[in-house]
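S.K.: Here is a sequence with its predicted model. Questions after.
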Amino acid sequence: MNKLRFLHIPKTAGSTFSSILTKQYRGKVNFEFSGDNELDIKRFRELSLGEQKTVVLFTGHAPILTGIPEADDIAIITILREPVSRVKSFCQHVSEGKSPHLVAAFPPESFTLDEFLYSENNEISNLQARMLIDYERHRVEPLVTNFSMEELKNRALENLFEKVRCFGIQEYFDESLILFADTLGWSMPFYEYRNRKDIKRLLKFEDHHIGRIKELNAVDIAVYQAAKERFLDKINSGDYNTKKLAVFKQAKRIISPALHTYRQTGRAIIRLFR
């Protein structure tokens, strides 16, 4: 298979999608970015030249330009999510203690939305646009803070439309998968959802919380609206494989529960569709 990079923006259905990639690239060597760009470059360069050449799939959290040509100069795909929904999901994730780098600052037992949303944490502010430009979690001041909101939007969209081979939209997840499959020559990408939230500890978002999230993500909202419009144009065009999507949705009703059974019991599943 051709080399591929999945630019995984946190809380955009990436965990589920990563499991799909694992199946599509079964047996291939994967390098996963951690979110610490300098450390990731060091980790990759510590591999032998032979080991570096065997990497076929790059996944994980890193900006669109990683500083590793082997990852930057190959086909890139990504998934975007409605910004308010993404941040709400990230808040829930942090409140459950699932972000190790934030547990000390925001321990689950004392987590409050008001504190977190006013904490100046840079992962809740225009993260999708920034990762499409230049994002570094551990940098004190991200480089993109010097851009105007209009510049941020335009740079993010330019990279999304010109440097990314193919992108999906989380709220059109199945449609996105078929687009990826046809573009990249995959088998049918059946899946089960991963990394679900703890329904016993759901956060309650008030109107002022939603207002704060929108305030923090004005650029992401503009980028998402433009990206969604481009995506819908693509899947509503005559080139999109609507027949394959219909077959996929019908088969998924059978296959997805079977995948769950397989993961829970280890029983074999026969692949019925390719």
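M.R.: Perfect, thanks for sending it. Residues are numbered from 1 along each chain as shown.

S.K.: When you work out contacts or count neighbours from here on, use the C-alpha atoms and nothing else.
M.R.: OK.

S.K.: Relative to I79, how far out is Y172?
M.R.: 10 Å (C-alpha to C-alpha, to the nearest Å).

S.K.: okay, these two: which has more neighbours?
M.R.: Neighbour count, other C-alpha atoms under 10 Å: between Y172 and I79, I79 has more, with 23 against 14.

S.K.: Would you map the strands across the chain?
M.R.: For the chain, the strands defined by DSSP state E cover 4-7, 29-34, 55-61, 75-80, 166-169.

S.K.: Export the ones you listed as CSV, with columns for distance to Y224.
M.R.: Below are the strands of the chain laid out as CSV (distance: least, C-alpha to C-alpha, whole Å):
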stretch, distance to Y224
strand 4-7, 16
strand 29-34, 24
strand 55-61, 19
strand 75-80, 7
strand 166-169, 9
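
S.K.: Next one for the comparison:
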Amino acid sequence: MNGNELLIFLHIPKTGGTTLTKVIEQQYQNNFHYEKGDLSKLKMDLDRAETILGHLPFGAHRYVSKKCTYITMLREPVEHVTSWFYYRYKSPYLDPYDGSFEDYLNDDIFNLTYSNLQTRFICGDDPPSFEKAKMILTTYFSVVGITELFAESLFFMKKKFHWQEVFVEKSNVNRNRPLREHLPKSTIEIICKKNEIDLKVYNFAKNKLLKKIAGLDDQTKRELNQFKRNFASI
């Protein structure tokens, strides 16, 4: 990676981002972890950083003077919303939600804070829009990963930024949640309806990644397959 280029990881919750953050931390020394606050007041820290990591929406590049590039991970919306609900509201360590999963999906708290969340992150200050998100992903992002293709996504990031050996430790994995095949059809339909833009953005990004994989030369495909075998053994 160009030493003068700032890598911004747009970490959307429950997309495998904690695992990816640990990988990035292995590769760079000066990692700025964004938690909260006005980025415009943190310019000095940002200009010294090699990476910005955290749950921050698109737009951080406006507050630094050096060249920037973004990466992110996107997750299939039904999986994404299910994982979020059972992590955030059914964890013994966080405030519970007094109701069922379907109650939550029909609650204003979901409509206002979580529907189409992935597109909201990508569009930043603008309302969620498929066309806007597609333009931003195409223009500003070096790699758009897919949670369901995590090893492949990580492989392309490693190639793009010339990372050294990658050691992966899966983190923040939520096993206390129902599988998709155990969800009622009505629940899946509600999620898809209320995350219609996220679904379009996800499919757009996934198709691009699949085409990128299909276009690899034979040698690089062998490298990818070996990388996937190593990843599967973790």
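M.R.: Noted; the coordinates are in hand. What you are looking at is a predicted structure, and each value in this text was computed from that prediction instead of being measured.

S.K.: Now the TM-score, please.
M.R.: Taking TM-score structural alignment, normalised by the length of structure 2 as the basis, the two superposed chains have a TM-score of 0.84; 226 aligned residues with a C-alpha RMSD of 2.7 Å.

S.K.: still on that earlier bit, of the strands of structure 1, give the one that comes closest to D239 of structure 1.
M.R.: Set against D239 of structure 1 and scored by C-alpha to C-alpha, the strands of structure 1 come closest in strand 166-169, at 14.3 Å.

S.K.: okay, and that closest one goes to which residues in structure 2?
M.R.: Matched against structure 2 by TM-score structural alignment, strand 166-169 of structure 1 falls on residues 143-146.

S.K.: And the contacts of the matching stretch?
M.R.: 70-75, 137, 153-154, 156-157, 205-206, 209 (C-alpha atoms under 8 Å, 6 or more residues apart in numbering).

S.K.: 7 Å instead, please
M.R.: Outside stretch 143-146 of structure 2, the residues within contact range by C-alpha atoms under 7 Å, 6 or more residues apart in numbering are 71-75, 153, 157, 205-206.

S.K.: now swap in stretch 16-29 of structure 1 and tell me
M.R.: Outside stretch 16-29 of structure 1, the residues touching it (C-alpha under 7 Å, 6+ apart) are 54-57, 186, 189, 191, 193-194.

S.K.: Now render the residues you listed as JSON lines, adding distance to D239 of structure 1 and neighbour count.
M.R.: Output for the contacts of stretch 16-29 of structure 1, formatted as JSON lines (distance: C-alpha to C-alpha, whole Å; neighbours: other C-alpha atoms under 10 Å):
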{"residue": "T54", "distance to D239 of structure 1": "34", "neighbour count": "14"}
{"residue": "V55", "distance to D239 of structure 1": "32", "neighbour count": "17"}
{"residue": "V56", "distance to D239 of structure 1": "28", "neighbour count": "20"}
{"residue": "L57", "distance to D239 of structure 1": "27", "neighbour count": "21"}
{"residue": "W186", "distance to D239 of structure 1": "17", "neighbour count": "17"}
{"residue": "P189", "distance to D239 of structure 1": "19", "neighbour count": "20"}
{"residue": "Y191", "distance to D239 of structure 1": "24", "neighbour count": "19"}
{"residue": "Y193", "distance to D239 of structure 1": "28", "neighbour count": "12"}
{"residue": "R194", "distance to D239 of structure 1": "30", "neighbour count": "13"}
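
S.K.: just those now: which is nearest I9 of structure 1?
M.R.: R194 (15.3 Å).

S.K.: What's that closest one aligned with over in structure 2?
M.R.: Using TM-score structural alignment, R194 of structure 1 sits opposite S171 in structure 2.

S.K.: which ones are touching its match?
M.R.: 18-19 are the contacts of S171 of structure 2 under C-alpha under 7 Å, 6+ apart.

S.K.: for structure 2, longest helix please?
M.R.: Longest helix in structure 2, counting residues (DSSP state H): helix 196-214.

S.K.: now the angle from that one to strand 141-146?
M.R.: For helix 196-214 of structure 2 against strand 141-146, the angle by axes from the mean of the first three to the mean of the last three C-alpha atoms, to 10 degrees is 100 degrees.

S.K.: hang on, the earlier thing: closest to I8 of structure 2 among the contacts of stretch 143-146 of structure 2?
M.R.: I71 (6.4 Å).

S.K.: Okay, the residue positioned nearest the centre of structure 2 and R48 of structure 2: tell me how far apart.
M.R.: Residue closest to the average C-alpha location in structure 2 (C-alpha atoms, centre = their mean): M73, at 2.7 Å. From M73 of structure 2 over to R48 of structure 2 the distance is 25 Å, taken as C-alpha to C-alpha.

S.K.: try V81 of structure 2
M.R.: According to C-alpha to C-alpha, V81 of structure 2 stands 35 Å off from R48 of structure 2.

S.K.: likewise T18 of structure 2?
M.R.: With C-alpha to C-alpha as the criterion, T18 of structure 2 and R48 of structure 2 are 23 Å apart.

S.K.: and the closest residue to Y193 of structure 1 other than its chain neighbours, how many residues sit next to it?
M.R.: Nearest residue to Y193 of structure 1, sequence neighbours excluded (C-alpha to C-alpha, 6 or more residues apart in numbering): T16, at 5.3 Å. T16 of structure 1 has 15 neighbours, counted by other C-alpha under 10 Å.

S.K.: and the gap between N241 of structure 1 and T78 of structure 1?
M.R.: For N241 of structure 1, the distance to T78 of structure 1 - C-alpha to C-alpha - is 20 Å.

S.K.: Please say which of the two ends up with more neighbours.
M.R.: Using other C-alpha under 10 Å, the more surrounded residue of N241 of structure 1 and T78 is T78, with 22 against 15.
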